[in-house]
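Colleague: need a structure here:
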Amino acid sequence: MIGSLLDQRYQVVELLGKGGFGHTYIAQDTRRPGNPTCVVKHLKPATNDPDFLQTARRLFRREAEALEKLGNHDQIPRLLAYFEENEEFFLVQEFIDGHQLSLEMSPGTRWDESQVIQLLYEILPILDFIHNNDVIHRDLKPQNIIRRHSDNKLVLVDFGAVKQVKMYSLMSPEQQIKNETISIGTPGYMSSEQAQGRPRPNSDIYALGMIAIQGLTGLSPKQLAEDPTTGEIIWRQYAQVSDPLAAIITKMVRQYYKYRFHFADEALEALTSITHPNTPTAAAAAVSYVVRNYLREGYVSANKMVQSLQKLAKPCYIPPDNTTAPETTQQSPSPSQSTVKISPVNSPISPNSSPTRLGFLNQYRRKLPLLIAAGGGLVLVVFSIISASPPSQQPSRLTAENNKIQDTTKETTDKNTTEAIQEQNNCVVVTRSSNLRSTSHRRTGKVIKAGTKVTVTGKKEGGWLEISAPEEGWIWGSRTKNTCPTR
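Modeller: This next block holds a predicted model:
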């Protein structure tokens, strides 16, 4: 393959890697100035059966279209091309000059909390982006995270498009007919539901949590044992970590997916609440967490949400910040491993909350009454100002009649002008087809086509815009223009 010219354009110059799912090459684009470097992923199907090739072609095209959508993110490689030659499949992607995160996580090397927090702050927004585009990475691990040398940012690579086709080629004809699923992923970083071939968005959150645990403990996921009763990962005693951060990571790696964060932005809000504890952003994240659960999970009545907010508002005991963990020596879960000596770490986060269901919100319970009181006070002040306005003097009957006619004409003109401006401001144009989500942020299966004029309500949430027409629900804001053309 070295030296071959693929698609009359891409000159293969070096083998980058190979495995059970195909080969990856470094190539040069001979049709662009300077012959820039790119990455070519090559898959040769295990069978030449015509029926399989047709299905593989469809899967390959679908995955390529998904990668095309994701290329709009700065920390995801752009898809440059995909093509088929001699019943073999090829993907061409942007080359990322950097090193794998696994080089920074050598065995026995422990990260401090600030490094792990920075990792979560960088990767969670990327996961939120790909999940909002209905894509699941399915193979998140240190080897598939690249530290880009130009700006030191982390970049997600290897979204498994080639793996999807390769795994299908390994299925028996009976499995293909039944449309059975085969797991894609790496043991240790792969959640239980993903191992059964049914990945979910928070399967990626599980994998990221395992990477965080690997950073804190210096142990690979395979070295960590599971609780024989619950199946939960046993890791806490091997890391020097504050309780709030440990509670977040523990929730990321819960065995049963329903007990994890359902979405990446939820985990990001929880992280914000412990790293910026005395800011309006953190208080807003606390309230947003309860409201989001009300909208997404659907309580029986609004009283449930009110009760949750009341719980947050109750005063609670906050332990002093002078608790430090002593230096300890722990045994590795594997008998073949030597003892692990954990030295104290200067943690930027105080362990001042417990890992309850809303544990990361405990420190904001005292702030919520102040926020509510401040809001009520603002309403009273505005009402007082309005009430204090002096009453206008009674004009004469003739003057009143003339003023009434003038006011009626002016009101009609102002109303028409206001309605026209409001209609224009509330209207946006969809520039690219966008999936429609329901008011509870669940997928509806409907698509708002490009060029459609939609009416927005003014509500925004995590990049999504709420619309009231032609359908009620939420669409992705980056796929719209600000206003409709004037009539």
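
Colleague: can we go C-alpha only for contacts and neighbour counts from here?
Modeller: Fine.

Colleague: which strand or helix spans the residue nearest to Val116 when sequence neighbours are not counted?
Modeller: Of all residues beyond its chain neighbours, the one nearest Val116 is Ala212 (5.9 Å), with distances taken as C-alpha to C-alpha, 6 or more residues apart in numbering. When elements are assigned from DSSP states H and E, Ala212 belongs to helix 201-217.

Colleague: C-terminal to that helix, what's the next element?
Modeller: helix 243-252.

Colleague: return the distance of that next one from the chain's centre.
Modeller: 17 Å (C-alpha atoms, centre = their mean, to the nearest Å).

Colleague: I'd like the next helix or strand past that helix.
Modeller: helix 264-275.

Colleague: ok and that following helix relative to helix 201-217, angle-wise?
Modeller: Orientation check (axes from the mean of the first three to the mean of the last three C-alpha atoms, to 10 degrees): helix 264-275 against helix 201-217 gives 40 degrees.

Colleague: following up with a second sequence; could you model it the same way so I can compare the two?
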Amino acid sequence: MSSLIHHRYRLIKSLGSGSHNRTFLGEDTRSPSPRRCLIKQFELNHAKQVKPELYPTMRQVLLREAASLKTLSEGNDQIPLVYDYFEDEDQFWLVEEWIEGESLADRLHQQKFSESEVRRLLSSLLSVLEYAHNHNYLHRNILPHTIVLRHADQQPVLVSFNTLLKDILDFQVSPDDLEPRAIAIGFKPSEQRVGRFRPERDLYSLGMTAIASLTGKLPHELESDLSTGEIHWRSHSHISDHLARVLDRAIQHNWRDRYSSAKAMLNDLQSQPEPNAAIEEEAPTLIIQVSKLSRATTSLPSSTLLSSTTPSSIQSATTQPPKSRLLYGLIALGMVSAVAIVSFLLNQFTQSLSEQSTPFNESTQP
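Modeller: Take a look at the predicted model:
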């Protein structure tokens, strides 16, 4: 892999392959500083052999879709940038941004997600899908393997946009993508398996991905009703009824019963606060300040942390209101009076004792 592709790109290692495509980790040797990139290679020779009369059209489609995908990627930082695309003999190459991060699939091998984490994941990715759908793009293959949690900010990045392969798939000369079909099929709605592509299919796949994140189970590990297509997943996760209802609607067997758009699903998701949001609203200042300080001062004792998070208590200790001053004045006056009274009584007692002891002393003198 030492030779350069297109006199510019060095292939570092192979990341996977399909029937007529391969994916590599590569390096752009002409960038100001060497940068890593994802390089996809598509074999076109098979298309020439299977449908030679359609090859010129397919070539035009590839170039057009690559240009469109490049434009799409430049408008949203949660879609990998398309740096370059070109032809080389019987091969078509696509060069994309390399996302440093961890796939959602790898993260789920370690632990399941909480409801709050899934809500954030959904909100973020629904915004990406709204943007893509508004530009007439479908992802077609959303699943934990195609979501990368970027190291820099932990934002989910939607990788492996397969729109470029749309017309190649129509010609039946290329696979869906590099992921095993046994895993990918469970995240796809039934209408997608017969070639019907609508925005609702992306929402179905995202809903199934959210359920996998909550339950730790892949779609084929969940029970379903064969007569209705309903998937029984709720017993494997304890979440709010609101989020469960949102996910149930997203994964309806009939696409007409799902959300009609990413925006509609996002609006429904955000129509009610998270279960713990009401608690945070009761004392927002205290909760927010404790959260901020707990990261920077975890070694402080609880009393120090509490005083740091309640400025009002500090103010009350240093600047007392008038009522407090009057109270302290009365207490001080009372203490002085008590001391005076005690002193007087002691003096009287001493004199009395002296008077009683004098006759006794005099009678005992020689």
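
Colleague: need the TM-score between these chains.
Modeller: Once superposed, chain against chain, the TM-score is 0.68 (TM-score structural alignment, normalised by the length of the second structure); 269 aligned residues with a C-alpha RMSD of 2.3 Å.

Colleague: how much does the helix holding Ala212 of the first structure stray from the second structure?
Modeller: Compared with the second structure after the fit, helix 201-217 of the first structure shows a mean deviation of 0.7 Å (mean C-alpha distance after the TM-score superposition for the first structure).

Colleague: which part of the second structure matches that helix?
Modeller: The alignment of helix 201-217 of the first structure onto the second structure (TM-score structural alignment) covers residues 199-215.

Colleague: from Lys69 of the first structure, how far out is the residue at minimal distance from the centre of the first structure?
Modeller: Against the mean C-alpha coordinate of the first structure, by C-alpha atoms, centre = their mean, the closest residue is Asp128 at 1.5 Å. Distance, Asp128 of the first structure to Lys69 of the first structure, using C-alpha to C-alpha, to the nearest Å: 14 Å.

Colleague: centre of the chain to the match of helix 201-217 of the first structure, how far?
Modeller: 15 Å.

Colleague: and that stretch, which residues are buried?
Modeller: 199-215 (16 or more other C-alpha atoms under 10 Å).

Colleague: name the nearest residue to Ser123 of the second structure, ignoring sequence neighbours.
Modeller: Per C-alpha to C-alpha, 6+ apart, closest to Ser123 of the second structure is Leu266, 6.3 Å.

Colleague: unless I'm mixing things up, that neighbour is touching Leu125, no?
Modeller: No: if you go by C-alpha atoms under 8 Å, Leu266 of the second structure and Leu125 don't touch, sitting 9.4 Å apart.

Colleague: picking that back up, Gln118 is in contact with the residue nearest to Val116 of the first structure, correct?
Modeller: No: counting by C-alpha under 8 Å, Ala212 of the first structure does not reach Gln118; the two are 10.3 Å apart.

Colleague: residues contacting the residue nearest to Val116 of the first structure?
Modeller: By C-alpha atoms under 8 Å, 6 or more residues apart in numbering, the residues touching Ala212 of the first structure are 116, 119-120, 249.

Colleague: in the residues you listed, find the pair that's most separated.
Modeller: Leu119 and Ile249 (12.2 Å; C-alpha to C-alpha).

Colleague: between these two, which is the more surrounded one?
Modeller: Ile249 (25 against 17; other C-alpha atoms under 10 Å).

Colleague: now Ser14 of the second structure: which helix or strand?
Modeller: Using DSSP H and E, Ser14 of the second structure falls in strand 9-17.

Colleague: no wait, Gln356 of the second structure
Modeller: Assigned by DSSP H and E, Gln356 of the second structure falls in helix 322-364.
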